[in-house]
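Asker: My questions concern the predicted model and sequence given below.
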Amino acid sequence: MAGTLNELILLNSGISSCIPPEIGKLDKLTVLDLSFNSIAGTLPDTIGNMRALEQLDVSHNMLAGEIPESICELPRLKNFTYSYNFFCGEPHRCLEVPRIDDRQNCIAGRPDQRSGEACIAFLHRPPVHCDAHGCIAPPNLPPPPPPVHAPPPPVY
């Protein structure tokens, strides 16, 4: 499927997990829309492997951290929307993408951002561990040992 899928539109799908790093294997995608969900964690830098990507929308989620520079270096990226999240930094290169929307984040020095209080409150929440949400498969554990059976009581 990675070689034939051109668009992946999952907007308003009720997703409440993290974006798995394996998404970067969808290198033929031209459109990726994950907006209006409850996606948490950070943007995986493997999205930077999606060299055909033209439109990326991750707005209206609960993403945080820094925008990976590899995403903003995508050669065909024309529209990158990451508004209404909690990103705290974006590489200068992102400002060179023809159309970006970075409103309502926590990016210092950018217009129309969330209040400092809202950003601090969000950042003081317990951290999201994507591996705990099933984005990263747990290692294969050995099977548990067989149960130990007590000998039957003596018969008198």
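Answerer: That came through, no problem.

Asker: Every contact and neighbour count from this point should use C-alpha atoms.
Answerer: Noted.

Asker: Quickly find the element holding residue 121.
Answerer: Residue 121 belongs to helix 116-123 when elements are defined using DSSP states H and E.

Asker: Second structure follows, compare the two:
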Amino acid sequence: MSKRSWYVFLTLCALIVISGIVYDAYQSKASFKELLLDHLKESEKIIEMNVGKNRFRSDESLTKITDQATIDRFMDSLSEIKLRKSDVWNYDNDEYEIRLYTSNYRTFGVFFYGPDHIRIYNSAVRHKRYGWTYRIVNDFDRSVLEGLLK
């Protein structure tokens, strides 16, 4: 091979590697709105929430919420959460499990782990992003979660 052919080959390899890195960085960012709220159809709304705390501990509590104003306030508080894929989290703090039921019989799950980690489940979509745990990268007031259990 000529010297020019090697340069072209190495340039193509570098472009492939760089595009892979950029794509991976793009995929590791998400938002609560993108993962959950954007999947609700216009005619579909969340009609019930079940909120549980410390599911695997003896002090577990479960609250069923059907008041639409409370559900809307809670969803609005979550809509601005920005997320980044995370491989490490701990279960040292209180854990919250929120099951959301829609008018079209779909289920979403939102699991809060530790002080700033979250996992989102969508019963209708089997995308790899729903198997990831995310770290919340902007401010989020966890007292909103505690307020649901009162």
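Answerer: Alright, I've got the coordinates. On a predicted model such as this, the values are computed, not experimentally measured, just so you know.

Asker: quick one: TM-score?
Answerer: Taking TM-score structural alignment, normalised by the length of structure 2 as the basis, the two superposed chains have a TM-score of 0.20; 53 aligned residues with a Cα RMSD of 5.4 Å.

Asker: buried ones in the helix holding residue 121 of structure 1?
Answerer: For helix 116-123 of structure 1, the neighbour count (16 or more other Cα atoms under 10 Å) marks residue 119 as buried.

Asker: Stretch 108-120 of structure 2 now?
Answerer: Residues 108-113, 115-120 are the ones in stretch 108-120 of structure 2 that count as buried (16+ other Cα under 10 Å).

Asker: Which two of these have the greatest separation?
Answerer: Spanning the widest gap among the buried residues of stretch 108-120 of structure 2 are 108 and 115, at 21.0 Å by Cα to Cα.

Asker: Which strands and helices lie in contact with whatever helix or strand residue 88 of structure 1 lives in?
Answerer: Assigned by DSSP H and E, residue 88 of structure 1 belongs to strand 86-89. Counting by 3 or more Cα pairs under 8 Å, 6 or more residues apart in numbering; DSSP states H and E, the packing neighbours recorded for strand 86-89 of structure 1 are strand 62-66.

Asker: Which strands and helices lie in contact with the strand it packs on?
Answerer: strand 40-41, strand 86-89.

Asker: surely residue 107 of structure 2 meets residue 99?
Answerer: Yes: using Cα atoms under 8 Å, residue 107 of structure 2 makes contact with residue 99 at a distance of 6.9 Å.

Asker: on that earlier part again, tell me the angle the helix holding residue 121 of structure 1 makes with strand 62-66.
Answerer: Per axes from the mean of the first three to the mean of the last three Cα atoms, to 10 degrees, the angle that helix 116-123 of structure 1 makes with strand 62-66 is 100 degrees.
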